[in-house]
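1. Sequence first, predicted coordinates after that:
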Amino acid sequence: MTTSATPSAQQARERYLEAERRLWLDHAGREPDVHWAELPTLRSRVRLLELGEGPTLLFLHGGPSAAACWAPLVGRLAGFRCVVIERPGCGLSEPARASLSVREHGAGLLADVLADLPEPPIAVVANSFGSYLSLAHELAHPGVVARYLHFGCPAPSPGSRVPPAFVPSMIPGVNSLLRRLGTWTAESSLRNFTVMGHDREAMSRPALASFLRWYTALMTLTPTRANDQGLFARIRPRDALRPAQLAAAAVPMHFFWGRGDTFGGERSARRLTSLIAGSEVQLVDGGHLPWLDDQAGAAEFVGRVLDGR
């Protein structure tokens, strides 16, 4: 009798959950509670990971990624109830089944999650594609969210770009071919973050070991990569966030931005914040997920922005 080296769906799920559990224990000292939220607009059901007590912060990750990417930051935030959305098709969340534009997808996602929460958040905290989706929600539903904290360059947004190494993975057909031909490894994860502007040596330090193991598990044991690449490939010109639209945003926007962010560095940060009245940017040495480079600074940024709530 022969056996396959490929894990069953249940084995893959259990292995992924163990990597996720280790990441949360390392950075937060405990596992988050898990709540499943129904998303009628997107015809999906997603995981919400909840940790801490106090006023609610709602987190929205970029991609390809999942909720646990926020563990190094959430673990440092005391006095808040952190609710972390696992976007449709990412991690263990169900994919979206509604036929919407990518911009409508973002507006619908946050609208549905906000309706599920027992109380409104005092802020939405977002990164990369999550920042794009949250901005799409703000333009569709102005003023519903009190304020936004963006970590890294919103992608896509005015002044942003896709690092050349990531372009093939966004081309329909090419992305699936690349997934079939290549095997994702721990080295692939490390290389992925260096492409995003993170220092390779810094990403290799012991403090981020469980993060990289979790990310490798995410890429190999869940359909996150295929699902998000498929979503990114659907981005069309109509999904763009126009400068004139962003200029009309009346909600406070705060940016914590890595100078080495390859989706858009300091120049892009200055341009975007100049478009949004009353916005501010704090530049730090780091890449596209700047809380990985400066965990203490990222937590201090959240505390400063929300001081006095």
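-> Ah, there it is. Residues are numbered from 1 along each chain as shown.

2. CA only for contacts and neighbour counts going forward, please
-> Noted.

3. hey, where'd the strands end up in the stretch 1-150 of the chain?
-> 33-39, 44-51, 56-60, 81-85, 123-127, 148-151 (DSSP state E, counting those that start in this stretch).

4. ok, second structure coming up, stack it against the first:
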Amino acid sequence: MGTSQALLSHGRRGAVGGPVTVVLHGGGPGCHAASDFGAVMDARPERSWLWADLPGYGASPATGGPRLATAARALTGLLDALGLDRVDVLAQSYGGSVALLAASETPGRFGRLVLIGSTPTPAPGGVRDLPVDAGLGPRLRQVYAGDGHPDAVRMRALMAGVEWHDGTRVPDALVEARFRADRRAEGATGAPEDLAAHLDAVDAPVHLVWGRHDPFAGPAYAAALADALPRADLTVLHGTAHHPQSERPDAVAALVDTHLGSRS
């Protein structure tokens, strides 16, 4: 793993050589790629995975400036430093918005994108009154850490309440990993920018994956986002909420194979 002021915290898993798939996490407390996507990466050890933690998450230092733009620059900087000219991406929520911005600004750099529950704009394609709750994330953070005393019990409640459809199945080890990561992280600040003006410039094929019970934005939002992107398809997974990569990793891994190509 590498960490510094210049590079995002990152690591490699799976096969050595071949096409690289970058893994980016969401924006919730304690989110980091190695745990959030650990089950998917373990399910496909034949793939070459590069996980990265965005600024303010995991061991990556927080930085100033516009939140998405700063993270997108950090991502392309990491790829430059590692000598990776073209990569695929598997990302969730906030990480998916970062990937869309980076793809819009560096055409040809990103091959194919699989994005889970990402909401890069409140009204994709100009469609209004979609089922999207832009204030849910800040409210959850306030409940979790507003008094300055977050704990693992609150972390479990957060994950069970919005990230998993069946909150009784959240593994203890995942809760602990998220809580430890949150306690180490510097934290990211600022609201993400609205990427509505950037969507037309995303030339990479995108496959959107959505939990049918995602409380941040429903399947109707996902359909509008798919229509707003130049080359996008959509799969809605039943029995999942905002983190299907953790709740149904085998289904997500199969979609990765379908969209990015199987390496078995």
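-> Right, received. Where do you want to start? Quantities reported herein were computed from a predicted structural model and do not represent experimental measurements.

5. before we move on, the earlier item: out of the strands of the stretch 1-150 of structure 1, nearest to residue 297 of structure 1?
-> Checking these against residue 297 of structure 1 by C-alpha to C-alpha gives strand 148-151 as the closest, at 11.7 Å.

6. Which other helices and strands does the closest one contact?
-> Here strand 148-151 of structure 1 touches strand 123-127, strand 253-258, going by 3 or more C-alpha pairs under 8 Å, 6 or more residues apart in numbering; DSSP states H and E.

7. For it, grab the matching residue range in structure 2.
-> Using TM-score structural alignment, strand 148-151 of structure 1 lines up with residues 113-116 of structure 2.

8. Which positions within stretch 244-254 of structure 2 qualify as buried?
-> By neighbour count on 16 or more other C-alpha atoms under 10 Å, the buried set for stretch 244-254 of structure 2 is 244-250, 252-254.

9. ditto for stretch 6-22 of structure 2
-> Of all the residues in stretch 6-22 of structure 2, those buried under the rule 16+ other C-alpha under 10 Å are 7-13, 19-22.

10. mean distance, the match of strand 148-151 of structure 1 to its aligned residues in structure 1?
-> Superposed on structure 1, stretch 113-116 of structure 2 shows a mean distance of 1.0 Å to its aligned residues (mean C-alpha distance after the TM-score superposition for structure 1).

11. Can you tell me what sits against that stretch?
-> For stretch 113-116 of structure 2, contacts defined as C-alpha atoms under 8 Å, 6 or more residues apart in numbering pick out 88-93, 96, 99, 204-210, 242-244, 256, 259-260.

12. Kindly supply the PyMOL command isolating those of these that are buried.
-> To isolate the buried members of these in PyMOL, using 16+ other C-alpha under 10 Å:
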select buried, resi 88+89+90+91+92+93+96+99+204+205+206+207+208+209+210+242+243+244+256+260
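
13. Trace residue 90 of structure 1 over to structure 2, please.
-> Match for residue 90 of structure 1 (TM-score structural alignment): residue 57.

14. and the gap between that match and residue 175 of structure 2?
-> 16 Å (C-alpha to C-alpha, to the nearest Å).

15. between those two, which one's more packed in?
-> Shown here are residue 57 of structure 2 and residue 175; by other C-alpha atoms under 10 Å, residue 57 has more neighbours (28 against 22).

16. how much space between the closest residue to the more buried one other than its chain neighbours and residue 51 of structure 2?
-> Nearest residue to residue 57 of structure 2 in three dimensions, chain neighbours excluded: residue 185, at 5.3 Å (C-alpha to C-alpha, 6 or more residues apart in numbering). Distance of residue 185 of structure 2 to residue 51 of structure 2, computed by C-alpha to C-alpha: 16 Å.

17. The two - which one has more neighbours?
-> More crowded of residue 185 of structure 2 and residue 51, by other C-alpha under 10 Å: residue 51, with 28 against 21.

18. Just to check, that one is in contact with residue 35?
-> No: counting by C-alpha atoms under 8 Å, residue 51 of structure 2 stays clear of residue 35, with 10.0 Å between them.

19. circling back to that earlier point, out of the buried residues of stretch 6-22 of structure 2, which is nearest to residue 154 of structure 2?
-> residue 9 (25.9 Å).

20. and whatever residue of structure 1 lines up with the closest one, what does it touch?
-> Residue pairing (TM-score structural alignment): residue 9 of structure 2 is matched to residue 47 of structure 1. When contacts are counted by C-alpha under 8 Å, 6+ apart, residue 47 of structure 1 is found next to 34-37, 85-87, 92-93.
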